[in-house]
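Participant: Predicted model and sequence follow; I will ask about them next.
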Amino acid sequence: MKRVSQITLIFTLLVTVIVSQFAYNATFANAETDRLDLKAEAAILLDAKTGRILYEKNPDTVLGVASMSKMMTEYILLESIKEGKISWDQNVKINEYVHKLSAAPGLSNVGLTQGENYTVRELYEAMAIFSGNAATVALAELISGSEKNFVGTMEKKAKELGMKDFNFVNSSGLNNKSLMGQHPAGGPEEENVMTARDTAILAFRLLNDFPEVLETTKISKLKFKDGREYPNFNWMLPGLIFEYEGVDGLKTGSTDFAGYGFTATAERNGQRFISVVMKSTSKDERFNDTTKLLDYAFSNFGKEEILPASYKPKKVKTLKVNKGKEKEVKIETKEPIELVIQNGEKNQFEPVVVLDKSKLDQDGNLTAPIKKGEKIGYVTVQSKKGDFGFLTKDGQKLASTNLVASESVEKANWFVLSMRAIGGFFGDVWDGVSSMVKGWF
């Protein structure tokens, strides 16, 4: 009976340990998520340079994205200009459909006159600053021939960017029922959908691939060719209602289905963050939640040097070298590793050494000759307490540095290699004889 009680006690302790470990891993995100008390249904916050995630709330819930999906249209347009497919001063003649859509009541638009020419830049500014829906359709038709074709381009580009949970049915983010009977894709009442994570990926790639987008998104008021001024819906820009120091983008969005969303970016003292909030219940709420996220970022996170340049891994200071004049080589990191981390948590990160297997023989040794500075792997860092990781695999690479040979090792000549082989042979013989003699006694 006593033995059964002991076994029961041991089993109970094991279960407790296992459950506790799972609970620790599972509650890390919950503890961080509860900290800010956001009202939005989903949110995410990241370092704009590496994509290191600093906060998340329901990041993989698929929600309506509304006009934030115009960031995809912006990306494709900027890419088309870079590749020379279209130009900023190229004229776009407005057709009857785009003209009527620009005059539709209740939609965000600048008036576009049928038969009149507008430059790509004028339409782009109308889209990026005032969220002009008809201007967006005109650009989509220019790039792909039709909005239907453009939706296919959006889907393809999303996959290329690494997005996973999305569906595009038009270029603007409107509900299809608002498109006056035109349905580029999907059903008559469908909308574009994405997750907060995918929205962040889109914003991250837009900012890093085309940083010039900020020259437009930071404009508080659009002065259009019709002589009118149109305010930016990003009310956190300078001079607007929710002005926030450092905000210079990126895109708002709202429909009945999507609620109110906002993808923001802000920079102070060389440090930039990106935040996304989705399905807020009011215009004010999306800006209040964004303020909480950015306050949290600027108050609690900063760039730190986690590992210095020429760092020599404590557990792997040298590697054995086959066929070299020296039998081993010292290794070190080429560049420092810098990360945006929570203040005071530098000691929570530890180095992880990853060797290039193609450089190693079957015994795990390098083979001479080896040049000083030759890459033989890389070093990254990981948090001891757990974290949200990175938005993309490329971001993870930015949190690593090459591991290189800190000295050269020339290949030994045939005589040295022969002597080593002979020495090895007689060493094996001597070991065999010694073992045999020991066996006699």
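Facilitator: Ah, there it is.

Participant: C-alpha only now, for contacts and for neighbours.
Facilitator: Fine.

Participant: what are the ranges of the helices in the stretch 201-350 of the chain?
Facilitator: 214-217, 283-300 (DSSP state H, counting those that start in this stretch).

Participant: Those: which one's closest to Gln348?
Facilitator: When these are compared by CA to CA, helix 283-300 sits nearest Gln348, at 15.2 Å.

Participant: Who are the packing partners of the closest one?
Facilitator: The contact analysis (3 or more CA pairs under 8 Å, 6 or more residues apart in numbering; DSSP states H and E) places helix 283-300 against strand 259-268, strand 271-280.

Participant: before we move on, back to that, of the helices of the stretch 201-350 of the chain, which is nearest Ser87?
Facilitator: Smallest distance to Ser87 across these (CA to CA): 16.2 Å, for helix 214-217.

Participant: same for the closest one, what does it pack against?
Facilitator: helix 120-130, strand 247-255.

Participant: With mean neighbour count and distance to Gly152 as added columns, please give these in JSON lines.
Facilitator: Below are the helices and strands packed on helix 214-217 laid out as JSON lines (neighbours: other CA atoms under 10 Å; distance: least, CA to CA, whole Å):
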{"stretch": "helix 120-130", "mean neighbour count": "23", "distance to Gly152": "20"}
{"stretch": "strand 247-255", "mean neighbour count": "25", "distance to Gly152": "21"}
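
Participant: ok, and here's another one to check against it:
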Amino acid sequence: MNKLFYRKLFASSLAMIMFFSLFSGMNKAEAETAGLDVNASAAILVDADTGMILYEKNSETALGIASMTKMMTEYLFLEAVKEGKAKWDQEYLISPELSKMSHDNSLSNVFLRVDAKYKAKDLYSAMAIESANAATIAIAEMVGGSEAKFVEMMNKKAEELGLEKYKFVNSTGLNNRDMLKHFPEVIGDPDEENIMSAKDVAILASRLLKDFPEVLETSSDPERIFAEGTEDAFKMDNWNWMLEGYEKLAADYPNYQQFVYKGLDGLKTGSTPFAGSNFTGTASRDGQRFISVVMNTSSQTERFRETRKILDFAFNNFTKEEVIPKHYQVKEKKSLPVTKGKDDQVKIYTKDAVNMVVKNGEKDNFKTVLTLDKKKINKQGELTAPIKKGEKVGTLTIQPKEAEKLGFLTEKGQNHITVDVIAAEDVEKSNWFVLMMRGIGGFFGDLWGGISSTVKGWFK
């Protein structure tokens, strides 16, 4: 009898502990999507256009990123091309160290011959598709002059992009001990790896897509020939098994077809014993693009299963809606008082519409907050004429009714839910005579009001 009682007590206590441990520390985005159970140490889902966070789990915890590192290497290379500091057709001479590393079968690579020259476009595609590590270091040396200088550039760029929880020690995402097999010196500790938070990975992916959309031209390619037309030609298969093109290879790779995802065209996988299996995915359907990140999943296949789960949640539950139409007027503030004008009121409305990603059925769960420009409003809350039609008088911001604010990857994301409020019409300034007569009328009105109050006081 007592044993049964204690067993029930223990079981119920354990259930309570598990329940509270599951929901403790969860932020609003996690709590609202608690039904989305993602098997990863960290994860995040964002709207690619605005950076609005739609789901997150431990998104600010720094973890190993493995070859997702190469997104930063891609960013810096594409930036160098844009600035004219690198060219797609420029050639790079392979050192003995890089050649030796490229023949390390324990690492992802394409073979590079010593003292041979390879075009930047081939090295880049090897990095993006095959996740080739020696080719990645070649890109780093090409852009930075050396691996060490390139790593400095990586950390500096991370700061410029507003990342907060990160550390780069190499350009590839390998553990430093794998680097030490081929290079006598490494940056940081001998067993160190690159780390980032899921949120920072999403910020990097978002900037990569916005600043260099051409990145998708390579990341979306399920297979490509490295150094095509040369004796080093090599068929590369993308590590991203979710690409639609893999359907053509289903006979040779039966596992691929179960992961193929409509509209998915990037972005980068990563895997080491320290980092686990990671994936930054992005997919677009009907003009709506999402970015997802899963970190430290248990296997290569699980990272794709969990990504599918997250993206299904996104496409099935969120749509872009017009929350505020153009020329919208706040009910309590459809006009503002005007001083020194021919009219004593001016209508105001929003300059543009506000479109944002909204969870299905929750369009009405938002409110508007009007903020008037203090520099244009006097102490009496009046605008001063003259006023031009289209002149900005304040802003209108969308906020959830039951929370402080919506979550975005960066503070700039708030700009996507904020719209200018402008004057709907011209208000000319009154001439000096009218202003003088108003002043006289005001004076006598105040005087008469004072006399009336005094007389009334006599008869109280």
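Facilitator: Thanks, I have it. Quick caveat, the model's predicted, so the values are computed rather than measured.

Participant: Would you format the helices of the stretch 201-350 of structure 1 as a markdown table with distance to Gly111 of structure 1 included?
Facilitator: Formatted as a markdown table, the helices of the stretch 201-350 of structure 1 follow (distance: least, CA to CA, whole Å):
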| stretch | distance to Gly111 of structure 1 |
| --- | --- |
| helix 214-217 | 20 |
| helix 283-300 | 24 |
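
Participant: nearest residue to the residue mapped onto Ile422 of structure 2 from structure 1 other than its sequence neighbours?
Facilitator: Mapped onto structure 1 by TM-score structural alignment, Ile422 of structure 2 lines up with Val404. In space, Val404 of structure 1 comes closest to Lys375 once its chain neighbours are excluded; the distance is 4.4 Å by CA to CA, 6 or more residues apart in numbering.

Participant: returning to what we had before: mind giving me a markdown table with the helices of the stretch 201-350 of structure 1 and columns for mean neighbour count and distance to Val98 of structure 1?
Facilitator: Output for these, formatted as a markdown table (neighbours: other CA under 10 Å; distance: least, CA to CA, whole Å):
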| stretch | mean neighbour count | distance to Val98 of structure 1 |
| --- | --- | --- |
| helix 214-217 | 16 | 23 |
| helix 283-300 | 19 | 27 |
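
Participant: of all these, which lies closest to Lys359 of structure 1?
Facilitator: Ranking the helices of the stretch 201-350 of structure 1 by proximity to Lys359 of structure 1 (CA to CA) places helix 283-300 first, at 41.0 Å.

Participant: Quick check: the gap between Ser400 of structure 1 and Leu360 of structure 1.
Facilitator: Taking CA to CA, to the nearest Å as the measure, Ser400 of structure 1 falls 21 Å from Leu360 of structure 1.

Participant: These two - which one has more neighbours?
Facilitator: Shown here are Ser400 of structure 1 and Leu360; by other CA atoms under 10 Å, Ser400 has more neighbours (22 against 17).

Participant: what's the closest of the helices of the stretch 201-350 of structure 1 to Leu174 of structure 1?
Facilitator: helix 283-300 (17.0 Å).

Participant: That closest one corresponds to what range in structure 2?
Facilitator: Mapped onto structure 2 using TM-score structural alignment, helix 283-300 of structure 1 spans residues 300-317.

Participant: count of residues packed around Asn192 of structure 1?
Facilitator: Neighbours around Asn192 of structure 1, by other CA under 10 Å: 24.

Participant: corresponding residue for it in structure 2?
Facilitator: Taking TM-score structural alignment, Asn192 of structure 1 has Asn194 as its aligned residue in structure 2.

Participant: Pretty sure that match sits against Lys167.
Facilitator: Yes - using CA atoms under 8 Å, Asn194 of structure 2 is in contact with Lys167, at 5.6 Å.

Participant: Just give me the longest helix of structure 1.
Facilitator: If you go by DSSP state H, structure 1 has its longest helix at helix 2-36.

Participant: Who are the packing partners of that one?
Facilitator: Counting contacts by 3+ CA pairs under 8 Å, 6+ apart, helix 2-36 of structure 1 packs against strand 53-57.

Participant: how much does the strand it packs on stray from structure 2?
Facilitator: Mean deviation of strand 53-57 of structure 1 relative to structure 2 after superposition (mean CA distance after the TM-score superposition for structure 1): 0.7 Å.

Participant: Against structure 2, what's the mean shift for the helix or strand that that strand is followed by, could you check?
Facilitator: Following strand 53-57 of structure 1 in sequence order, the next helix or strand is strand 63-64 (DSSP states H and E). Compared with structure 2 after fitting, strand 63-64 of structure 1 has a mean deviation of 0.4 Å; criterion: mean CA distance after the TM-score superposition for structure 1.

Participant: repeat for stretch 26-34 of structure 1
Facilitator: Mean deviation for stretch 26-34 of structure 1: 4.2 Å (mean CA distance after the TM-score superposition for structure 1).

Participant: Pull out the buried positions in that stretch.
Facilitator: For stretch 26-34 of structure 1, a neighbour-count test (16 or more other CA atoms under 10 Å) marks 29, 32-33 as buried.

Participant: Could you dump those residues into JSON lines with distance to Lys384 of structure 1 added?
Facilitator: Conversion of the buried residues of stretch 26-34 of structure 1 to JSON lines gives the following (distance: CA to CA, whole Å):
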{"residue": "Ala29", "distance to Lys384 of structure 1": "15"}
{"residue": "Glu32", "distance to Lys384 of structure 1": "16"}
{"residue": "Thr33", "distance to Lys384 of structure 1": "19"}
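
Participant: ok so, going back, now do the contacts for the residue nearest to Val404 of structure 1.
Facilitator: 402-405 (CA atoms under 8 Å, 6 or more residues apart in numbering).
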